[in-house]
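Asks: model this:
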Amino acid sequence: MPKKHPVMSTMSTTAKKNRLSSEPSPYLQQHATNPVDWYPWSDEAFIKAKEQDKPIFLSIGYATCHWCHVMAHECFEDEEVAQALNSTFICIKVDREERPDIDHLYMKACQLLTGSGGWPLTIIMTAQKKPFFAATYIPKTPRFGMIGILQLIEQIQKLWHTQKHQLITSANQIATLLTAPAQQKHNQYQLDSAVLDRAYKQLLLAFDKHNGGFFTAPKFPTPHHLLFLLRYWKRTNNSFALTMVKQTLEQMRLGGIFDQIGYGFHRYATDRQWTTPHFEKMLYDQALLIIAYTETYQITHNPLFKQTIQEIITYIQRDMKDPLGGFYTAEDADSDGEEGKYYTWTSEELQNLLVPADFRIVNTLFAVTKNDETHTVLPRQASNPQVLHHRKNLKQTAQLLGLTYEQLITTLRKITTILYNARKKRIPPRKDDKILSDWNGLIIAALAKAGVVLNEQSYIKTAENTAGFLRNNMIQKNGQVLHRFREGEAGIGGFADEYAFLIWGFLELYQATFDVGYLRTALKLNRYYYDHFWDKEQKGFFFSESINSVLPRTKQWYDGAIPCANSVSIMNLVRLGRLTTTSSFEKMADDLVRSISKEVLSAPLGYTFLLAGVEFALGPSQEIIVVGEEHLKDTQKFLKEIHQMFLPHAVVLLLSPNSDWSLYQDVFPFASSYEPVNKKATVYVCVNHQCQQPVTEISKLRKILK
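Replies: Next up, the predicted model:
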């Protein structure tokens, strides 16, 4: 049996446990034996703060955060620090992945106060939840210009007793500034293709022409930049837009940011060459990169991109899938007390595991010794652990070794299996085994899209299995979504990301299966999302359904590590409008765009997924209705042809001519008007609101779509 990965818990069986021990969050459980008298985010904590006249010490992090671990070991496990914290504050721990609403709000405060942000996030605030101090990592004692936590506690304690009025005044002012964006009036700017050109030019300036990706170090994947560029290429035929995507995806796959042995992408690279990663693996990165590689494969048919899709899916199905059907959140960067130890190799280890011929291949490809040009095996002497990353591409390596490309790939699979099995004997990184419905929505979208493009039904079945898990456990009958599932329990009301990402996932699943039940689920989720999150005055979706705070509900607009809910919602609404001929959805999308248009015009690089939705709405768009029985060959030929083409502005419907259309009036009120021509599978295509003559031949369909 394979070794079971440990979940995120560092609790001992003998240490005294605090209030966090009963919390389901793996991150909170990591701190359950701290001497700090932690509270979870709760009314009890704020009542205690008021009763005892203490400020709040709020610490926000997540289970796979390396510097969260460092601060925990250095400060929160330290008796001296704990005593000082307990006597001065009411201390609250928050898992940012469980409560992104709290994290977003106080990260905004941190950025306002310090000009930057990150995790661990440290906030000191009043019992009324109003912050007056913010920082990220804090050491125990002062170091390289950073204040030490003991020194900070002493200063805050003194200020609280001698200048409390000034601290409260400052907190009120900060709270007022945090409310300012919610008071902005609805903008009335119309975005057109000029803003797409500006976004492209900004990406061009930021592009690393030698290594792919954008900017310098640290370098993040940011797949939504790539998805925008693919659409810009399709719109303008600008070949360099496609070149930027291809180069970035190839360099990432060959770099150390990709786990060359166990597959899957690490969170980011610490250098501009993609060689040295920050080793944690996040589910959302895998999902968005599957989508980016899949769409680029549709265009290029590059076998490396297909291989990468398959490898990422192998990783998430093997290491991240819960038996019930959902996918886990993340894997830690640390193992055996050291960041990246699980993933690195010395040349001696490789020589011990591989026969000389196989080591020669590894040495040529990854340059694990200094003699890589001569392909000689060094004596087994001490060497530093290395992250495996390609120094040469596969075709160059095959030529150097006198092998065909296919022979090299076959041998590499054998070598990878040997090294993977050896690596499994190491202490693995801890796994955050909670299941988040929003990130699982992204995985459903990714698996459905990859399954269609690669004609791999098992991927679609996995997506359906995950969708079934969510329907049974996390999506309520009224359309409300719960955010987190762990150890048999679902909880925490969903946020905007839940609805946006799940609607995306169910739309992709409908396009992959043409099961109208998935489209109905997307519509049900969208109804609840609109009723409970939509700002009817200033437009746009609030991030939370409600927040138990004196601070306001906020909206998220910026596309950061993942696209924000409002950006994804624009694409969703346009697609829903085109699929169901419901113009009100497209009106909502237009309102969304207008409400943030001023900010987008000033800094389009921060809104590339939003702009991908704008690009779809601007057209030319395509509505493709295939009329035929799904199991018949002529229908399948049409569907296969459509799925192999990169059609980012298209929605596809499959209508069976023998269906009882009265059963579909709620979704497709127009369906009965489409009939097959001469009893053949027939395709109706509307381009930019103009419908073409129906076609029954593949060649004519190609002409229309291209």
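Asks: rest of the way, CA atoms for contacts and neighbours
Replies: Noted.
Asks: burial check on residue 240, number of neighbours?
Replies: Residues within reach of residue 240, counting by other Cα atoms under 10 Å, total 12.
Asks: what sits closest to it if chain neighbours are left out?
Replies: Nearest non-adjacent residue to residue 240, counting by Cα to Cα, 6 or more residues apart in numbering: residue 233, 8.0 Å away.
Asks: could you look up the next helix or strand downstream of the helix or strand containing the one you found?
Replies: According to DSSP states H and E, residue 233 maps onto helix 223-236. Proceeding N to C from helix 223-236, the next assigned helix or strand is helix 239-254, under DSSP H and E.
Asks: in that next one, which residues are buried?
Replies: Buried positions in helix 239-254, judged by neighbour count with 16 or more other Cα atoms under 10 Å: 241-254.
Asks: how far away is the residue nearest to residue 240 from residue 197?
Replies: Computed as Cα to Cα, to the nearest Å, the residue 233 to residue 197 distance reads 11 Å.
Asks: what angle do the helix holding residue 233 and helix 239-254 make?
Replies: Helix 223-236 runs at 150 degrees relative to helix 239-254, counting by axes from the mean of the first three to the mean of the last three Cα atoms, to 10 degrees.
Asks: residue 308: what's it in contact with?
Replies: Shown in contact with residue 308 (Cα atoms under 8 Å, 6 or more residues apart in numbering): 253, 293.
Asks: surely the residue nearest to residue 240 touches residue 242?
Replies: Yes: counting by Cα atoms under 8 Å, residue 233 touches residue 242, with 5.9 Å between them.
Asks: thinking again about what came up before, quick one, which of residue 233 and residue 197 is more surrounded?
Replies: A direct count of neighbours by other Cα under 10 Å for residue 233 and residue 197 places residue 233 higher, at 17 against 14.
Asks: next, the structure of the following sequence, for comparison with the previous one:
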Amino acid sequence: GAFYIWTEKQIDDVLGNDSEMFKFHFGVQPHGNAPEGSDPQEEFRRKNILIQRHSIPETAKHFERGEDEVRQLLVRSREKLLSIRSQRPHPHLDDKVIGAWNGLMISAYARGARILGEARYLDSATRAAKFIRRSLYDEKSKMLFRSYRDGRSNIEGFADDYAFVIQGLVDLYEASFDIEWIKFAVELQETQDRLFFDEKAGGYFSTTGKDKSVVLRMKDDNDSAEPAASSVAALNLLRLAQFRSDKQLEERGRRTIEAFAPTVNHFASAMPQLLVSLDFSLSKPRQIVIAGNIDTEGTRALLGEIHHHFLPNKILIAADGGQGQKFFAEKNEAIGAMAPVNDKPAAYVCENFTCKAPVTDIKALNELLSRE
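Replies: Have a look, this model is predicted:
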């Protein structure tokens, strides 16, 4: 962190008469401003980390200056200090793109777009997914690769790369209703199952087993800074099973959960994400199908009502009369028959695709979704 810290003298030398206001605003102290007890080795002695300690109105009041004047002085001071800091030796920069981490971010942006209605979040998720398909995916082998920096690395993807990217793609479909993302997720799930699934005991190994130097293939059983691949994969399988009416995927999801039953029984808090998958498997997941053009105001109103409810154990499908509806109808004829009602977008709320009568207005949909 030496690149970012300053002594009081360094700031005085650079800013001159402007330094007092800057130091007040950013809490600069002669002895340094690291919190007491957080620097046992005294590495930050007489060093300051620039953190805004006062608002612009507070700083203006303290120095009896106008807020615009204070704002301009702070901008000018930061520019001067930035110019000096840029001459220091820069810390090493890790700028590689990792498949697994981008999968997690796709999920975050897609869910944010869905709940908050932020188009820019959906755009970010979509651009990341397109990058993964273009730069981290091999169409011939149907395999993911681990990372990208000035070109794709030669390191094949691990189980978490597949699990997190598949989760992101399913979330992205439910935000955009672009069927290409579900198709891509299904392809990756098939590859993950082929390369990593333990057919004997269930669950997913972290590595493929191709590398002979890996003596023992391990399964991660801890949802810590990142969730375990098996924890995420279990829910992916259960969700895709709902989308595709696929009992084999559902069974594989259950086997994955069961593989870690000893860990969960002994120390449940070690695998909270797996418990999410378990909850999904024990519930009666709802299938909510929106029939109609996704871009119309009426359809958006129905989707908005759905997103007002906390419904973690559900899937969301668009029956828009296009390729997406045809794709789902290949496995489930009921979806193929779903259509708008009296030329109005309609919501079908189902369990095991046994559906309530379709509704076309928000109030009726709210009543359906509020029932246990």
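Asks: kindly provide the TM-score of these chains.
Replies: Remark: TM-score between the superposed chains equals 0.79 [TM-score structural alignment, normalised by the length of structure 2]; 344 aligned residues with a Cα RMSD of 3.6 Å.
Asks: quick one on the thing from earlier: what's the helix holding residue 233 of structure 1 packed up against?
Replies: On a contact count with 3 or more Cα pairs under 8 Å, 6 or more residues apart in numbering; DSSP states H and E, helix 223-236 of structure 1 meets helix 193-206, helix 239-254, helix 283-300, helix 608-618.
Asks: just want the angle from it to helix 283-300.
Replies: Following the same axes, to 10 degrees, one obtains 20 degrees for the angle between helix 223-236 of structure 1 and helix 283-300.
Asks: need the helices and strands packed on helix 223-236 of structure 1 in JSON lines with distance to residue 477 of structure 1, can you?
Replies: Shown next, in JSON lines, are these (distance: least, Cα to Cα, whole Å):
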{"stretch": "helix 193-206", "distance to residue 477 of structure 1": "40"}
{"stretch": "helix 239-254", "distance to residue 477 of structure 1": "40"}
{"stretch": "helix 283-300", "distance to residue 477 of structure 1": "26"}
{"stretch": "helix 608-618", "distance to residue 477 of structure 1": "29"}
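Asks: quick one, what contacts residue 253 of structure 1?
Replies: Contacts of residue 253 of structure 1 (Cα under 8 Å, 6+ apart): residue 308.
Asks: what separates it from residue 311 of structure 1, distance-wise?
Replies: Relative to residue 311 of structure 1, residue 253 of structure 1 is positioned 10 Å away (Cα to Cα).
Asks: ok, back up a step: max pairwise distance over the buried residues of helix 239-254 of structure 1: which two?
Replies: Within the buried residues of helix 239-254 of structure 1, two members stand farthest from each other by Cα to Cα: 241 and 254, at 20.5 Å.
Asks: quick one: the helices in the stretch 1-150 of structure 2, in order.
Replies: Ranges of helices in the stretch 1-150 of structure 2, per DSSP state H, counting those that start in this stretch, are 8-15, 19-26, 56-63, 67-85, 99-116, 119-135.
Asks: ugh, wrong one, I meant the stretch 201-350 of structure 2
Replies: In order along the chain, the stretch 201-350 of structure 2 carries the following helices (DSSP H, counting those that start in this stretch): 229-244, 247-259, 261-266, 272-282, 297-307, 323-329, 333-337.
Asks: what range does the third one cover in structure 1?
Replies: To tie it back to what came earlier, the one meant is helix 261-266 of structure 2. Mapped onto structure 1 using TM-score structural alignment, helix 261-266 of structure 2 spans residues 597-602.
Asks: relative to residue 55 of structure 2, which of the helices of the stretch 201-350 of structure 2 is closest?
Replies: helix 297-307 (36.3 Å).
Asks: which residues are contacting that closest one?
Replies: Under Cα under 8 Å, 6+ apart, the answer for helix 297-307 of structure 2 is 114-115, 290, 292-294, 344-347, 360-362, 365-366, 369.
Asks: looking at the helices of the stretch 1-150 of structure 2, which is buried most?
Replies: A comparison of the helices of the stretch 1-150 of structure 2 by mean neighbour count, using mean count of other Cα atoms under 10 Å, puts helix 99-116 on top with a mean of 22.
Asks: quick one: list the elements packing against it.
Replies: Short answer (3+ Cα pairs under 8 Å, 6+ apart): helix 99-116 of structure 2 packs on helix 119-135, helix 159-176, helix 297-307.
Asks: quick one: closest of these to residue 18 of structure 2.
Replies: Closest approach to residue 18 of structure 2 among those is made by helix 119-135 (38.9 Å; Cα to Cα).
Asks: mean deviation of that closest one from structure 1?
Replies: Helix 119-135 of structure 2, aligned to structure 1 and superposed, deviates on average by 2.0 Å (mean Cα distance after the TM-score superposition for structure 1).
Asks: now that helix and helix 159-176, what's the angle there?
Replies: Counting by the same axes, to 10 degrees, helix 119-135 of structure 2 lies at 140 degrees to helix 159-176.
Asks: now do helix 119-135 of structure 2: which range of structure 1 does it align onto?
Replies: The alignment of helix 119-135 of structure 2 onto structure 1 (TM-score structural alignment) spans residues 457-473.
Asks: cool, and stretch 192-199 of structure 2?
Replies: The aligned range for stretch 192-199 of structure 2 is 529-536, by TM-score structural alignment.
Asks: how many other residues sit next to residue 301 of structure 2?
Replies: 15.
Asks: next one: residue 314 of structure 1
Replies: 15.
Asks: element containing it, please.
Replies: Counting by DSSP H and E, residue 314 of structure 1 is part of helix 303-319.
Asks: next SSE after that helix?
Replies: Using DSSP H and E, the next helix or strand after helix 303-319 of structure 1 towards the C-terminus is strand 330-331.
Asks: roughly how far apart are the residue nearest to residue 28 of structure 2 when sequence neighbours are not counted and residue 322 of structure 2?
Replies: Leaving aside its chain neighbours, residue 28 of structure 2 sits nearest to residue 48 (5.9 Å; criterion: Cα to Cα, 6+ apart). Relative to residue 322 of structure 2, residue 48 of structure 2 is positioned 60 Å away (Cα to Cα).
Asks: now swap in residue 341 of structure 2 and tell me
Replies: 17 Å.
Asks: now do the same for the residue nearest to residue 28 of structure 2: its match in structure 1.
Replies: Under TM-score structural alignment, residue 48 of structure 2 pairs with residue 386 in structure 1.
Asks: residue 479 of structure 1 contacts residue 524, doesn't it?
Replies: Yes: counting by Cα under 8 Å, residue 479 of structure 1 does reach residue 524; the two are 5.6 Å apart.
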